[in-house]
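**Q** the following comprises the amino acid sequence and a computationally predicted model.
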Amino acid sequence: MTSLLSPFQLAGLTLPNRVVMAPMTRVRATADGLATSRMAAYYAQRATAGLIITEGVQPSAVGQSNPGTPGLHNDEQVDSWRQVTDAVHVNGGRIFAQLMHGGRVSHPDTTGLQPVGPSAVAGEGDVFTPTGPQPMPVPRALTTAEVVEQAASYAEAGRRAVDAGFDGVDGVELHGANGYLISQFLSDTANLRTDRYGGSITNRIRFAVESVAGTVDAIGAARTGIRLSPGANFWGATDGETKELYTALLTELATLEPAYIHVEATAEDALLRELRRVWPGALIMNPSLPTGSKPTNREDADRWLGLGAELISFGRAFISNPDLVERLRAELPIEPLDMAALYQGGNDGYLTYNAYQYPSEAASVPVAA
């Protein structure tokens, strides 16, 4: 059976193990979307992962979802990311930037702009703002020409990512999951369009395919991945005809030969296994639901490696265990996560988790009287 700790060749990139750090929002960027030295230290601490995928990075100002998240849509933001990529590379790591356009999952109090989406349908639930959670407003429906522009924003952010040091062996992952913009276009509840981007399955997958195709053209297939959550219902964005929808999507994406797809376990096992058979390329599997109570563990990882996944992403376990790869290798205890410190800012719950401390040999030797 494939070992979680064995090397893997991912689109020409040699990964020393199959442990991927999943993208997780940590809201430690500046108010204007700059990466910080604190973020550089955080990612560098976790550079033993086979691959790091960063928190969601907005590809445009209107694409920002939460306050305190970083961007890649101006020169100052590009410059700020170099300290992060340099720190990870110095520590021997590999890092992809996740490009996350929030679409309707946003608020004017965060961006100063009216959120946009495929249709003028508000998302369900509250979104974080600088003054606390607020209901999502009705987004402005994008015109057909604007849809093309928003798809192109991923490619432009991909170019900026390369300038920021996500170059050579690194790349970007498009966030096509969890009810954000790409997922909204896939949805039959968030997307009520009647143009070429809505209605039929062929039309609903078009935005995702064009976003990936543009990014592949801009920075290369080997530097491009996409994350998906088939069958999920985040923020009220459901995707009807899930099997047919994702079969069609993966079939189209396969012609572009991206480095990987990154799939969350948001559907029944039978469907996920069937999609594995449809997809001819590398699969990163995340066995844990983002909103679930159970984080990914070694048993989950080994099971999905046995079912054909090449790589396994761990989310919450990587927050509280910067040395997670070593803990998995040596079967050491996994430190629990302090949920209260997730989004509070500062170093607590961010840089305060330590590598495993082995008991001192001297402590076990009796002291002579």
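**A** Cool, got the structure. Since the structure is predicted, the reported quantities are computational estimates derived from the model, not experimental observations.
**Q** use CA for all of it now, contacts and neighbours both
**A** Will do.
**Q** so Thr30 is in contact with Ser37, correct?
**A** No: using C-alpha atoms under 8 Å as the test, Thr30 is too far from Ser37 to be in contact (10.8 Å).
**Q** then Thr14 would be within a strand, right?
**A** Yes: according to DSSP: H, G, I helix; E, B strand; the rest coil, the state of Thr14 is that of a strand.
**Q** so who does it touch?
**A** 7-8 (C-alpha atoms under 8 Å, 6 or more residues apart in numbering).
**Q** part of a strand, is Asp263?
**A** Quick fix: residue 263 reads Val, not Asp. Yes: counting by three-state DSSP, Val263 falls inside a strand.
**Q** nearest spatial neighbour of Gln64, chain-adjacent residues omitted?
**A** Gln58 (5.1 Å; C-alpha to C-alpha, 6 or more residues apart in numbering).
**Q** next up, a second structure to put side by side with the first:
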Amino acid sequence: MTVIPPLKDTKLFKPIKVGNVELKNRLVHAPTTRYRASDAHVPTDSLLTYYKLRAENNGGLLISEATFGDDTFGLYNNIPEIKTPAQVEGWRQVIEAVHKEGSFFTIQLWNLGRAADPKVNKERGLPFVAPSALYFDEESEKAAKEAGNEVRALTIPEIEAYVKEYGEAAKRVIYEAKADFVELHGAHGYLLDQFNQPEANERTDKYGGSIENRARFLLESIDAAIDAVGAEHVGVRLSPYAKFQGTKGVDSKTHPIAFFGYVLSELEKRANEGKRLAYVSVVEPRVSGNADSKDTREFNTSWIREVWKGVLIRSGAYLNENYKFLQHDIEADDQLLIGVSRYYTSNPDLAERLRNGWELNKYERPLFYKVLSNVGYITYPKHGEEASKYKHLESVQPKPLA
């Protein structure tokens, strides 16, 4: 277990307005893929319990695991989706439970592109697509060839259909499932980010080449969501420094400050025109994809604040090293929220533990992706509880909510 200082008197537990809602604190449950949806991609009763427990005595923001907005967004098994009536109803029940606890909720929309499972796509009659016909590694190429579903470049009509679907999915998130926010996953080498990266995008049309062209799909998708539900309900996640699934971070052909500085300047321009996003979420260079970065170079990310003036979520190893990054950053920025994922998985009452300086349960990484299992998902105890209280859940099969 990790011993921590109490943070109740820091800005982490001061209220902040995000979009049209006022959060009671600045602690955010960052998106965490956990493979606990049904085979039909419907949220399960266990998934509801997971978020409900983390909403109790909280009042902050919970961001969902990455969620498909449509089958065409590419597929993995047992990941939630928000397209069919059953999928929407499942999410509506989850969000209603979170709201009843006085907390707030974002659904993050995920489009996989060349990071999808080509075999699963093939089984569903879906192509394996990317900005350009490029694989991000040899393993992906081998899997695609074995599945008989080799990667191909998206056509412009397909890109335009994706943009439209981001708007339609945003409506389902906000108007039907009743979430507070919809977040576009523009990070970690998934489709929106693949267009950003010159290593993945060798197009010569209006979606490739220059910084402006490579950013076009991301910005058009954000605009579609804004037009659909209003900027105050929209967020986006970016990972300028990540080296994950073919992204190169600072070693890219285009330095992330140049590319993402342009993206943020475009979002700030929209804000100045009355369309300020609810928030921008960025992944700190301490983390790359689903693990800590092994890059020992130090990076100064203060430039983000020079461009984007709205609410900012920073995520990435904030609960390491006695919280020195957390305490420094939260006090230095009045518009900042802190995202946490790994320790939120193992501490359902994380907000209370941080507020009071209580010990944290150590997470168990091998259990993060235990498909359709309660183990390591809703079996962690709250402070003062015995783990045995939840032992009976280990043999219970999660069931779809609708």
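**A** In hand now; what should we look at? Because the structure is a prediction, the values reported are computed rather than measured.
**Q** TM-score for this pair?
**A** Overlay of the two chains. TM-score (TM-score structural alignment, normalised by the length of structure 1): 0.88; 348 aligned residues with a C-alpha RMSD of 2.4 Å.
**Q** quick one on the thing from earlier: now which residue in structure 2 aligns to the residue nearest to Gln64 of structure 1?
**A** Using TM-score structural alignment, the partner of Gln58 of structure 1 in structure 2 is Phe68.
**Q** tell me the contacts of its match?
**A** Contacts of Phe68 of structure 2 (C-alpha under 8 Å, 6+ apart): 74-75, 79-82, 109-111.
**Q** what about the residues you listed, which are in helices?
**A** If you go by DSSP state H, these have nothing in helices.
**Q** highest neighbour count among those?
**A** Within the contacts of Phe68 of structure 2, most neighbours by other C-alpha atoms under 10 Å means Pro80, with 32 neighbours.
**Q** break down the stretch 251-369 of structure 1 into its helices, ranges please.
**A** 269-278, 298-306, 316-320, 324-330 (DSSP state H, counting those that start in this stretch).
**Q** what does stretch 312-324 of structure 2 contact?
**A** By C-alpha under 8 Å, 6+ apart, stretch 312-324 of structure 2 touches 4-5, 28, 30, 279-287, 292, 325-326, 335-340, 343.
**Q** and it, how far from the chain's centre?
**A** 16 Å (C-alpha atoms, centre = their mean, to the nearest Å).
**Q** again with stretch 157-177 of structure 2
**A** Per C-alpha atoms, centre = their mean, the centroid offset for stretch 157-177 of structure 2 relative to its chain is 17 Å.
**Q** what's the answer for stretch 121-133 of structure 2, then?
**A** 22 Å.
**Q** one more: stretch 341-351 of structure 1?
**A** With C-alpha atoms, centre = their mean, you get 19 Å for stretch 341-351 of structure 1.
**Q** number of nearby residues for the counterpart of Gly12 of structure 1 in structure 2?
**A** Taking TM-score structural alignment for the superposition, Gly12 of structure 1 sits opposite Asn20 in structure 2. Applying other C-alpha under 10 Å, we find 11 other residues in the vicinity of Asn20 of structure 2.
**Q** my read: Asn20 of structure 2 touches Glu232, true?
**A** Yes: using C-alpha under 8 Å, Asn20 of structure 2 is in contact with Glu232, at 6.5 Å.
**Q** what segments of the stretch 1-150 of structure 2 are helices?
**A** Counting by DSSP H, counting those that start in this stretch, the helices of the stretch 1-150 of structure 2 are 45-55, 85-100, 118-123, 138-147.
**Q** identify whichever of these lies nearest to Val263 of structure 2.
**A** With C-alpha to C-alpha as the measure, helix 138-147 is the member of these nearest Val263 of structure 2 (28.7 Å).
**Q** for Val209 of structure 1, give its distance to Asp338 of structure 1.
**A** 38 Å (C-alpha to C-alpha, to the nearest Å).
**Q** comparing these two, which residue is more hemmed in?
**A** Set Val209 of structure 1 next to Asp338 and count neighbours by other C-alpha under 10 Å: Val209 wins out with 18 against 14.
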